[in-house]
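# Mind looking at a prediction? Sequence and model below.
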Amino acid sequence: MTRTQIINGLIKKNNYETYLEIGVNTPEQPGYNWVGIDIKTKHGVDPNVDTTFKMTSDEFFENHIKTKYDIIFIDGLHLFEQVERDINNSLENLNDNGTIVVHDTNPVEEITQRRERASDAWHGDVWKAVLKLRLENPNVSIHTVDTDEGCTIIKKGKQDLLKPKDESV
């Protein structure tokens, strides 16, 4: 199962109509997420490609957000602090029954989860943003699908916070 299949499945199951993709990458290339999403209203945010909003996600959320979304896909800059901001901004701009999908949350190799790109594949430290939510935010429900380098599904709801055995986490 791919991220695109997960997103389209959520769209169909929940009758979603509005979609935001953070980090569009290559919008019209077959095999990339953007072109495969089937939904009524689709907006993309990426500073490096021509899409609906050619700007950073920070700039978009600060100055251009005009709607709440049913589903938001986060696959932008793969650094913990940016992903954390994208998740928090997305939660503020998500419809009550909406869903956030975060990509690259379960990298299979250590080299791909480094903050600096060190291989062809790069997932950065995205997973740390999900871990922080599990440790600190009881007002979301989080599930990670172990496919496509990890797709974490976040909804408004309730969860028991993780209690690490090692307090240095």
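Looks like it arrived, so ask away.

# C-alpha from now on. contacts and neighbour counts both.
OK.

# just checking, next helix/strand downstream of the biggest strand by length in the chain?
Assignment by DSSP state E gives strand 94-103 as the longest strand of the chain. Sequence order places helix 127-136 as the next helix or strand after strand 94-103, per DSSP states H and E.

# Can you give me the buried ones in that following helix?
Neighbour-count burial for helix 127-136 flags 127-130, 133-135 (criterion: 16 or more other C-alpha atoms under 10 Å).

# Quick check: the gap between Ile65 and Asn93.
According to C-alpha to C-alpha, to the nearest Å, Ile65 and Asn93 sit 8 Å apart.

# I meant to write Val130 there.
The gap separating Val130 from Asn93 is 18 Å, by C-alpha to C-alpha.

# before we move on, the earlier item: same list, the buried residues of helix 127-136, but as JSON lines with distance to Glu17 please.
As requested, the buried residues of helix 127-136 are arranged in JSON lines below (distance: C-alpha to C-alpha, whole Å):
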{"residue": "Trp127", "distance to Glu17": "28"}
{"residue": "Lys128", "distance to Glu17": "30"}
{"residue": "Ala129", "distance to Glu17": "27"}
{"residue": "Val130", "distance to Glu17": "26"}
{"residue": "Leu133", "distance to Glu17": "26"}
{"residue": "Arg134", "distance to Glu17": "28"}
{"residue": "Leu135", "distance to Glu17": "31"}
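
# ok, second structure coming up, stack it against the first:
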Amino acid sequence: MRRHDLLRSLHEVLQPRTYLEIGVNSGRSLTLSRTRSIGIDPFFTVMSELLCDLHLVRTTSDEFFAREHPLAHFDEPLIDLAFIDGMHLSEYALRDLINVERFCHPGSVVVLDDMLPRNVMQARRDHESSRRGSGWTGDVYKVAEVLRTHRPDLVCLEVDTIPTGTAVVLGLDARSRVLLEAYDGLVEAFVVPDPQPVPDEVLGRTRAHDAADLLARPLWADLVASRADDAAGARERVTAALDDLRPVGA
């Protein structure tokens, strides 16, 4: 399954009230939204017809989230579905996730792109040296390991999508400050010279879920239903829905 097909299916099963996207580019993924949406990209060149109530912001994600009320376009400052496809460096992707989680509720879903490079060249931090290959992912794949290590309360599901893999993050908690407090130390470990040793399970996608199988699970209805619960009830419902999810190969 291609990444846009996964995203289209998530829009269909979740029927999000709000959608936020980091990394708009030509607007292809934004064409999938039919809800109130925010798109963030300092260099967007939208070429597609967009059919949603949209706030399109030509700025960096850091500047956007530094605003006093960044989600003023939404009735409430809550994100049901987010797609992070910004700068392909691990420290940027992690920072985007930290900022997005501040506005999440237990039933929110966050999708990160470019999580499963096929080779070491795709995963280089230096984009210029990777131009001879195709599908530059950078080292965004490191974010999944950070979540497994530092946020075991989250469910981070790598998904075998074409071309460069995705990850779906569930069970988000706007109250958590774990990643923010660990961020500086994590970045120090992230920034290493190319070429980097990429784990075999990333290159081989041995932990990755089949997208169609994942979409067929009943948990999506529980995530939607949790929006009507109070905060404690929503987290309890979502926790129960995620209990049977285990990494492939575990």
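Yep, it's here. Keep in mind that this is a model prediction, so the values were computed, not measured.

# Now for the buried residues of helix 127-136 of structure 1: which two are most distant?
For the buried residues of helix 127-136 of structure 1, the farthest-apart pair by C-alpha to C-alpha is Trp127 and Leu135; their separation is 12.5 Å.

# still on that earlier bit, so which of the buried residues of helix 127-136 of structure 1 comes closest to Val35 of structure 1?
Nearest to Val35 of structure 1 among the buried residues of helix 127-136 of structure 1, counting by C-alpha to C-alpha, is Trp127 at 25.3 Å.

# Which of Ile65 and Asn93 of structure 1 has more residues huddled nearby?
Asn93 (19 against 11; other C-alpha atoms under 10 Å).

# how far away is that one from Glu21 of structure 1?
13 Å.

# again with Gly9 of structure 1
16 Å.

# Which one's more surrounded, the two?
Between Gly9 of structure 1 and Glu21, counting by other C-alpha under 10 Å, Glu21 is the more crowded of the two (24 against 14).

# The more buried one falls within a strand, correct?
Yes: applying DSSP: H, G, I helix; E, B strand; the rest coil, one finds Glu21 of structure 1 inside a strand.

# pretty sure it is touching Gly44, no?
Yes: counting by C-alpha atoms under 8 Å, Glu21 of structure 1 touches Gly44, with 4.7 Å between them.

# now the longest strand of structure 1 against helix 127-136, angle please.
130 degrees (axes from the mean of the first three to the mean of the last three C-alpha atoms, to 10 degrees).

# Find me the equivalent region of strand 94-103 of structure 1 in structure 2.
Alignment of strand 94-103 of structure 1 against structure 2: residues 104-113, by TM-score structural alignment.

# List of residues touching the helix or strand hosting Leu7 of structure 2?
According to DSSP H and E, Leu7 of structure 2 maps onto helix 3-14. Here helix 3-14 of structure 2 makes contact (C-alpha atoms under 8 Å, 6 or more residues apart in numbering) with 29, 32-33, 81, 113, 161-163, 165-166, 211, 215, 220-221, 223-224.
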